[in-house]
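Undergrad: below are the sequence and a predicted model; questions follow.
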Amino acid sequence: MNEHNNAVIHQVQHLENNLGDPTQETSVINFARSVTIDEQQMFPREYLNHLHSLNYFDRFVPHSLGGSLSDFSELLMACRLVSRRDLNAAIASGQTMLGALPVWLCGSDAQKKRLSSHILQGHLGCLALTEKKHGSNLLASEVTATVDQDGYRLNGEKWLINNATQGHTMTLLVRKIEPNGRESLAVMLLDKAQLSDYESIEKISTHGIRCADISGIRFHNTLVAKDCLIETTEPGIFGVLKALQISRILCAGFSLGAFDTCLRVTYEFAQNRALYQKTVLSMPTVQQGLGRSFAKLLLAEMLATASIRAVSHASRSLSMYSAACKYWVPRQTELALDELKVILGARYYLREEHFHGIFQKMLRDNAVVSLFDGSSQVNLGLISAQTNAISAQLLATPNCHEQLNQWFNLDESKPFAALDQQQFAINNAGQDPILSSFLAYFGDSSHNHLPPSVMTQCLILKQHILSWCDDVQTLQQSEQNEPTSVVRFNKAKQYTTLLSAACCALFIIHNETHPLLGNADIATDLLSLALNDDDMWQPSKALLEALDDQNQQHKLFSLFPISLAK
């Protein structure tokens, strides 16, 4: 493990220890309190203040601006640790990072300094994009910023904005109108304490994350200063789209945290509950469900880890990876929780009793993850629009990425360079370094070091990728080649599965001595599940033992060595 990666693990472990055991009411953030405030729909101010006291908000500010952000992998893991306790607090604080990303990418030095000061003080922020009439169609945004001699006059309404009322700062997408009538989409950084002539739209009740401030803002000829405008050499919307490429991957931390807690409480139940003169855990179908969930959690972690590391290793390819991660991780979490709730039985539905009813809360809260930062449909559309170019390049010239080992070796970690919008791109331009590297790696038969069962699964995956490429290319001659067609969306879904399987294979290849990935049976389990998740899949004894071992040793269900707080 290199020095930087060791420091990342140390910082994450330090946060976990300071957060305390969420099953104990002596911890500030605990399951009993979370369920109570959720029932009362109370904004988790106490939780957020506690996170600020632990310097959690420092992780949202780049090191160069006085914060501690230098590796997005650490932020992903930190978000996961907060999320396993309470998604309300994790999402409210995460929204602050979402609002900051366009500023870190495109803002002036003065704007960056101003925002970093707010965040380091624990002030919440938000990204105000959506409007009731237009939903995720950002290009149709109607909130206007008309040039005025004293600055800009804002008019219009933003809706379904997390932290819109509780947030101190707001990063706002507007339609800027010049004196000559010319219009363009632009982004502004607002300090709400400096504004007048606006009103907050009251909190909107939601099925999950009930404590969250899902509200909005309405502008009435509101005057803002000229220096609120984030001026860039590219269209303003580009900075937002590039920021979302990072935030969509970080959203995986929400699902991974909820997934960990739901698997843990279900495993504890199955281990201790006796039915028909034996424990629930001893039943083959229960072992299958728990083993499948554990394997899916590891697969989701690998896709999220590979994607977030791409910020440092392949930032110009994030448009595909972020969309795939944002679709696949929440979706697999939802499927796994549906299986776990069958094992948990009636207790999954209770709002008290078993672990204070945290399972049903996590189930509801996690459902929102697939909706924000671009819904599943939006992300599949982003993928679908690029599959023609990606498949053509994969069939033509697959090449291994020059930093592949550092990218996929879990003992390695690389901090990002200073965030700059020029490092990112709106689309992949036909490049997919992960699938390309996988195909190039298996371009010959000189891989005898892989166990036969693992090699078999990798060759099956190779064939699936090539078949997918052929199918996509053939579709171009079809009437169903429209990016939003059912067939193209299906190919986009298949892409996310192939990408997750390829990430799994590359992590296995580059971590031969890892206690889980270095085990041939576990590695085979993971690849076979990624390729064919059907009702006949069964976990190996080794996978079930690994699950039990991590539970017994009070470890995070993870490939990383994180001990849970006691």
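TA: Now that the structure is in, tell me what you want to look at.

Undergrad: for the rest of this, base every contact and every neighbour count on C-alpha atoms.
TA: OK.

Undergrad: buried residues in the longest helix along the chain?
TA: Criterion DSSP state H: the longest helix present in the chain is helix 284-313. Buried residues in helix 284-313, counted by 16 or more other Cα atoms under 10 Å: 286-313.

Undergrad: do stretch 395-408 as well
TA: Pro398, Asn399, His401, Leu404, Trp407, Phe408.

Undergrad: ok, now stretch 467-479?
TA: Buried, per 16+ other Cα under 10 Å, within stretch 467-479: Trp468, Cys469, Val472, Gln473, Leu475.

Undergrad: do stretch 79-97 as well
TA: So, applying 16+ other Cα under 10 Å, buried residues of stretch 79-97: 79-97.

Undergrad: on that earlier part again, nearest to Gln149 among the buried residues of stretch 395-408?
TA: Closest to Gln149 out of the buried residues of stretch 395-408 is Trp407 (50.3 Å), distances taken as Cα to Cα.

Undergrad: quick check: the closest one touching Ala314?
TA: No - checked against Cα atoms under 8 Å, the pair Trp407 and Ala314 is beyond contact range at 9.3 Å.

Undergrad: pasting the second one now:
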Amino acid sequence: MRSEVSPRAELTPAHRIAADLDGYLGDPMDDDAGPFSYKDIVEAEERDELPRGAVETVRAWGFPEYLVPVQLGGRLATLEELFFVTRGISRRSLTIAVMYGSGLLAVNPVWMWGDSRQQKIVADGILRGDLACFGVSEADHGSDVMACEAAASGRIGEDEDSLVLNGTKWPVGNATRGRFVTTYAKTGARDFSLLLVDKDELDPATWSVLPPVRTLGLRGHDLSGIAFENARLPGECVVGRRGAGLVQTLKTLQITRTAIAALSIGTMDAVVRIGMEYSRERTLYGAGIYQIPVIRDHLVKAHLDLLIAECMAIPVARALTVAPGRLSLWSSIVKYFVPVQGEEVVASIGAVLAARGYLREGVAHGVFQKLQRDHAIASIFEGTTHVNLANVAAQLPFLIVDQVEPEPSDEMLADLFSWTRTPPTWEPDGRKLQLTNEGHDEIGRQYEATAETLLSTARVFAAPDVAADLATLVSRIGDLRAELHASVREDPEDITSAAALRRAKRYCELHAMVSVMLTWIHNHAEFGGSFADGAWLVLCLQRLLERAQPDTGLSEEYLPSVETVMFRCFEEGRWFTLTELADGDRSIEIPGR
């Protein structure tokens, strides 16, 4: 990834860090790029293994350091940085990204609630290359954490000041390879706690790992389980306050739900690149297939979906240190919307590849079928699509009916959406995360003010036709928003029906539309060029409106400027990203133009 934006625009450190990793790992399309080439990745997939040397390669670069906060000797300063490097790995190997994502889920409770001894032990281990896992799920209970059967008995402060743990956790990522097991267990009649289990300190006779689970995708990932039988733990193994495990778990998921969007965006980048390569090489009926209207439509819309996902996910990643109290809602919106977009993009590129997409060889060594299978996990773990929609649905009455007075948020929105503002450094503190937004949503609640700012600014900075078209789009979006608000007010008690989930889905779509608008508002002056012209903005809003109004369609006159950047990013090996719109409109060949 190389970003050469306007001289006035200096991107945050996250972009530079990701560019360094991208250069280090090499071009996955290059057969000689080592363990992160698609050739090696697919060959390892056939053996149900990780590519030889892949883990050592990311360790040598220093990826585990981005799982440990800077205060504890690591390099994790902001979630934005971890988000970007995860995206870089995901466009090559989702399996490696998920391995470390499972570790992130396990260690975050220690960073936010653990004592200094626990933090030092875990930080030292992770920095040395140890893995961690989060033992929450149980075979008979899934995400029903209140039904947890694993239990730790004993009284801290009496007898031997220890707990005895019994129970089985399954399925668990990194359960076999991981040294640390952050274990969710019952510690009272209605109390649940998180326990830091260090396998190195346990009697080997008191624990065992379960056989690997065979999965559709992520082959080579350690998905297994762990069973404890009278495992004696020191009383000081409790993470934070005893009995706080349920709240800790729900808050921890807010961070990893946000990070999962990086898996989807990385996948989108990979499959769009594969589809474009095929469209440049494949000839049918005497011409390249990009000239076939439906092929062009698939590729352009997939590219727009990726840009929309960036507009949504990056601000929420930044929210961990800018507005952590909003993550209960925003993380669920992103966790629902971006993986669903990713699934749609993968399916769309599958239509471009047609029969070639079904093969385990050929185009990009057949990696498409692996990416397709691997990405299926994104909508499942850390709360399924329906779980996250249910969380949004439960909060809608408070956001729409029982509204709180909005607080001034211009500075907050600038910190969230400006790609040249570096977010504050993360100082882990679980108290800053909340279980609900309590009616607050600075992104979605202030639509009228955002729309007014957009239109007044577009009249000055955007192309004339763009400003006029934005006025029409803003009006249509406002109508959709009014319809949603009226529907919620009709029956504010209904938060669980299929209709309630449909309303939640519409709220997520509106959140995406406003995020696209705010991204332009807070970056057009710095980036200039095609970014400021706003053609991409119109196209992204039209693309989102297609979800509610399928006959919307894309404005043909705005496509060339976006296509130019799309093809340049492909040919020069750059990420598909909005920042590239600031890099001028150098001439490039577009098939059929």
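TA: Received the coordinates, thanks. As the structure is a prediction and not an experimental result, all values here were calculated from the model.

Undergrad: quick one on the thing from earlier: where in structure 2 does the longest helix of structure 1 fall?
TA: Taken onto structure 2 by TM-score structural alignment, helix 284-313 of structure 1 occupies residues 293-322 there.

Undergrad: how far off centre is the matching stretch?
TA: For stretch 293-322 of structure 2, the separation from the chain centroid amounts to 11 Å (computed by Cα atoms, centre = their mean, to the nearest Å).

Undergrad: same check on stretch 537-546 of structure 1?
TA: Worked out by Cα atoms, centre = their mean, stretch 537-546 of structure 1 lies 27 Å from the chain centre.

Undergrad: and if you look at stretch 2-9 of structure 1?
TA: The answer for stretch 2-9 of structure 1 is 22 Å, by Cα atoms, centre = their mean.

Undergrad: next one: stretch 422-442 of structure 2
TA: 17 Å.

Undergrad: buried sites along it?
TA: The neighbour-count check on stretch 422-442 of structure 2 (16+ other Cα under 10 Å) flags 422-423, 425-428, 430, 432-434, 436-442 as buried.

Undergrad: swap in stretch 64-79 of structure 1?
TA: 65, 67-79.

Undergrad: need the contact partners of it.
TA: 8-9, 11-12, 15, 58-63, 90, 94, 112-113, 116, 120, 250, 252-254, 257, 305, 308-309, 311, 413-416, 418 (Cα atoms under 8 Å, 6 or more residues apart in numbering).

Undergrad: what does that stretch correspond to over in structure 2?
TA: Against structure 2, stretch 64-79 of structure 1 falls on residues 71-86 (TM-score structural alignment).

Undergrad: show me where the stretch 101-250 of structure 1 has its helices.
TA: Here the stretch 101-250 of structure 1 has its helices, by DSSP state H, counting those that start in this stretch, at 109-120, 236-250.

Undergrad: relative to Arg242 of structure 2, how far out is the residue sitting furthest away from the middle of structure 2?
TA: The centre of structure 2 is farthest from one residue, Asp159, which by Cα atoms, centre = their mean lies 45.7 Å away. For Asp159 of structure 2, the distance to Arg242 of structure 2 (Cα to Cα, to the nearest Å) stands at 18 Å.

Undergrad: equivalent analysis for Ala139 of structure 2, please.
TA: From Ala139 of structure 2 to Arg242 of structure 2 the distance is 24 Å (Cα to Cα).
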